[in-house]
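Q: Sequence and predicted model, in that order:
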Amino acid sequence: MRIRTPAKINTVLHVLARRPDGYHDLFLTYVPVSLYDEIAFELGAPPGIELTVAGAALPAAPRDNLVHRAAAAFYARCGLAPALRLRLLKRIPFAAGLGGGSGNAAGTLRALNHLHGAPLAPQALAGLARELGADVPFFLHPRPMLARGIGDELTPWGDLPPWPLLIVKPDVAIATAAAYGLVRPRARPDVPPPGRDLAGVLAHLDNDFEPALFPVHPLLARIKAALLAVGAAGALLSGSGSAVFGLFTDEHARDRAAARLAPQGLGLLLPCAVLSRHAYLPAGAAAP
């Protein structure tokens, strides 16, 4: 079995008060996008969990990868003995604020639950996802979402048009903990309007990490300005960075912008589009 796991962007990210558990309360949007990693699953392999990774280089050993961790957590929770070979093809940059690892973890949980006959009910699967990371529950059923709590209290936002995007990932690494140490929490969030038209989304593009990180990493501010200068209708840092996305009204404008940005050497250019749904499993398959 082979699945694709999408990336995400955040069109709103507000950082609220610090919680007793060390996390911050948040208000944010999750929007899945058509930038994918691939994971292949082979059951009946030698006992244990074997993971190989191709594509983008990752800083962690395979055993520390979220795919391996998700598989190990699934088998431990189900009381099953694993005999699994996994192959991960990475296209989503890591340390980018695009949720690549979280999507890998959620896709692994969904696929293994399907392959083993759904031993975990939806609520149990969601609980396991939450243990693996704050973004992982969103990726169990990727669609535009409003989120609160640490990002795990999800409310459907509704379908969005497939707006073209250009993501720029510079050669900048930002530790999430360090980013939160720089951000200034706000007293209350500004909730985006219920409308999902382009004007409404653009009017509420807002990420509290920008004023915290742009002075420390001026290249990020330069990328945002460059995207707007080449025709993006709006641009924003995704998550705690370091990827910055530009939102365009049509693919031709996006592709022209990419051609103009390419000689500037700002970073990796990743054209993609907004998704309103992503299915991990074949049509008609049971999907806890």
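A: Perfect, I can see it now. Numbering: from 1, shown residues only.
Q: Every contact and neighbour count from this point should use C-alpha atoms.
A: Noted.
Q: where do the strands sit along this protein?
A: For the chain, the strands identified by DSSP state E occupy 2-9, 12-18, 24-43, 48-55, 83-90, 145-148, 153-156, 164-169, 206-207, 234-237, 244-247, 268-273, in order along the chain.
Q: Tabulate those strands in CSV, adding columns for mean neighbour count and distance to Phe214.
A: Compiled in CSV, the strands of the chain are given as follows (neighbours: other Cα atoms under 10 Å; distance: least, Cα to Cα, whole Å):
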stretch, mean neighbour count, distance to Phe214
strand 2-9, 25, 18
strand 12-18, 21, 15
strand 24-43, 22, 19
strand 48-55, 15, 29
strand 83-90, 19, 27
strand 145-148, 22, 24
strand 153-156, 14, 28
strand 164-169, 25, 15
strand 206-207, 20, 11
strand 234-237, 27, 10
strand 244-247, 26, 11
strand 268-273, 19, 19
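Q: got another, please set it beside the one above:
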Amino acid sequence: MQETGLGRVKVRVPAKINLALKVGALAEDGFHPIGTVFHAVSLYDDIEARSADEITVELRGEGAETLPRDEANLAVKAAQLLRESYGVDAGALMSVLKTIPVAGGMAGGSADAAAALLACAMLWDLDTQPQDLHELASQLGSDVPFALIGGTARGTGRGTELVPMISRGSYHWVLAMARDGLGTPQVYRRFDEMHAAGELEPSTEIPTELMNSLATGDVAGVGGALVNDLQAPAISLRPELGSVLDHGRDFGVLGAVLSGSGPTCAFLVRSEEVAMDLAGHLKTHPAVWSVRRAVGPVPGARPVS
């Protein structure tokens, strides 16, 4: 890592959408194997790390007041893991400015953990390679390694085994945040109940149509192949999510999918102009409290001046 010489480092990290999220049956280790296609989009959190005696975090932005500031915060946990792994006798004050929705299914906490790994590695002038940070990220959560690399990537296992994918073209997204979050464990429990009842069939197979469409830059093909196995369980818990998705489909989008375990609904459209019109349309739905526009794919965690 390069020497900054400034006593502070700022890192920007993107949110993610799952273009595909295929979920296997509950395994003996208590986890569900997944097959997913991660896609980084232009909603960002910024972390500035400054030299300090201890590892602490300050949080600003929408929803920041709901987040922990102790070891339960993934950014703090990431910095502590890095310090322990490299035997560092130093701390960091991390100031986080959040614009990624909190508890929105867009991996904001995981993004902050990835940014903390990179920022503190630079701040402490550690001799780390990308694979070193990836291995630490894998210990922190399923979405953390992808936040380091960004772009578009296929994830398997718990989502930490990544292969960057060929992805041509630019993708315009409108993101509708429904009121009140959904806990990921709650949605997975509902997935298991629906599996036991024969209402869905677990599978980690990513649609071939999606892979081919990404490789050729067929944006409409990507929209038609979006899939999320957690969508039906989430809608069964929160029927208004299905209503929001239908509200966007009525506008004539290329594709609509729940992001992760929700409650953010992601809509793929042809252009920035259409995105602006759709954003206005979605704001009329009573279950929607905020609408954002974004493009993808974008790079993962990066230092910024």
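A: All right, it came through fine. Computed from a predicted model, the values in this text were never measured in an experiment.
Q: List the TM-score for the superposed pair.
A: Counting by TM-score structural alignment, normalised by the length of structure 1, the TM-score of this superposition works out to 0.91. Behind it: 281 aligned residues with a Cα RMSD of 1.8 Å.
Q: coming back round to it: export the strands of structure 1 to a markdown table and append columns for distance to Leu261 of structure 1.
A: Output for the strands of structure 1, formatted as a markdown table (distance: least, Cα to Cα, whole Å):
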| stretch | distance to Leu261 of structure 1 |
| --- | --- |
| strand 2-9 | 20 |
| strand 12-18 | 25 |
| strand 24-43 | 19 |
| strand 48-55 | 24 |
| strand 83-90 | 24 |
| strand 145-148 | 30 |
| strand 153-156 | 34 |
| strand 164-169 | 9 |
| strand 206-207 | 23 |
| strand 234-237 | 14 |
| strand 244-247 | 12 |
| strand 268-273 | 8 |
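Q: residues in contact with the longest helix that structure 1 contains?
A: Counting residues, the longest helix found in structure 1 (DSSP state H) is helix 100-115. Applying Cα atoms under 8 Å, 6 or more residues apart in numbering, the set of residues contacting helix 100-115 of structure 1 from outside is 3-8, 37, 39, 65-67, 69-71, 74, 92-94, 119-120, 125, 129, 132-133, 135-137, 139-140, 280-281, 286-288.
Q: on that earlier part again, so which of the strands of structure 1 is nearest Ala259 of structure 1?
A: Taking Cα to Cα as the criterion, Ala259 of structure 1 comes closest to strand 268-273 out of those, the separation being 9.7 Å.
Q: and the closest one with strand 164-169, angle?
A: With axes from the mean of the first three to the mean of the last three Cα atoms, to 10 degrees as the basis, strand 268-273 of structure 1 and strand 164-169 are set at 160 degrees to each other.
Q: from the middle of its chain, how far away would stretch 50-67 of structure 1 be?
A: In terms of Cα atoms, centre = their mean, to the nearest Å, the centre of stretch 50-67 of structure 1 is found 17 Å from the chain centre.
Q: Straight-line length of that stretch, end to end?
A: End-to-end distance of stretch 50-67 of structure 1 (Cα to Cα, to the nearest Å): 10 Å.
Q: got it, and stretch 181-193 of structure 1?
A: The straight-line separation of the ends of stretch 181-193 of structure 1 (Cα to Cα) is 29 Å.
Q: so where do the helices sit in the stretch 201-305 of structure 2?
A: Secondary structure of the stretch 201-305 of structure 2, counting by DSSP state H, counting those that start in this stretch: helices at 208-216, 219-225, 231-237, 239-249, 272-282.
Q: Give the aligned range of the second one in structure 1.
A: Residues 198-204 of structure 1 are where helix 219-225 of structure 2 aligns, with TM-score structural alignment as the criterion.
Q: And for the matching stretch, what's in contact with it?
A: Applying Cα under 8 Å, 6+ apart, the external contacts of stretch 198-204 of structure 1 come out as Thr11, Val12, Pro192, Pro193, Ala233, Gly234.
Q: for the residues you listed, which one is nearest Leu160 of structure 1?
A: If you rank the contacts of stretch 198-204 of structure 1 by distance to Leu160 of structure 1 using Cα to Cα, Thr11 comes first, at 12.1 Å.
Q: And for the closest one, nearest residue in space, chain neighbours not counted?
A: Leu205 (5.2 Å; Cα to Cα, 6 or more residues apart in numbering).
Q: is it true that that neighbour touches Leu237?
A: No - the criterion here is Cα atoms under 8 Å, and Leu205 of structure 1 misses it with Leu237 at 9.5 Å.
Q: Measure how the longest helix of structure 1 sits relative to strand 2-9, angle-wise.
A: Using the same axes, to 10 degrees, helix 100-115 of structure 1 lies at 140 degrees relative to strand 2-9.
Q: hmm, back to that, for the match of helix 219-225 of structure 2, the distance to its chain's centre please.
A: Offset of stretch 198-204 of structure 1 from its chain centre (Cα atoms, centre = their mean): 21 Å.
Q: got the buried residues for it?
A: Of the residues in stretch 198-204 of structure 1, those with enough neighbours to count as buried (16 or more other Cα atoms under 10 Å) are Leu198, Val201, Leu202.
Q: Pipe the residues you listed into CSV and attach distance to Gly79 of structure 1 per row.
A: Written out in CSV, the entries for those read as follows (distance: Cα to Cα, whole Å):
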residue, distance to Gly79 of structure 1
Leu198, 47
Val201, 45
Leu202, 47
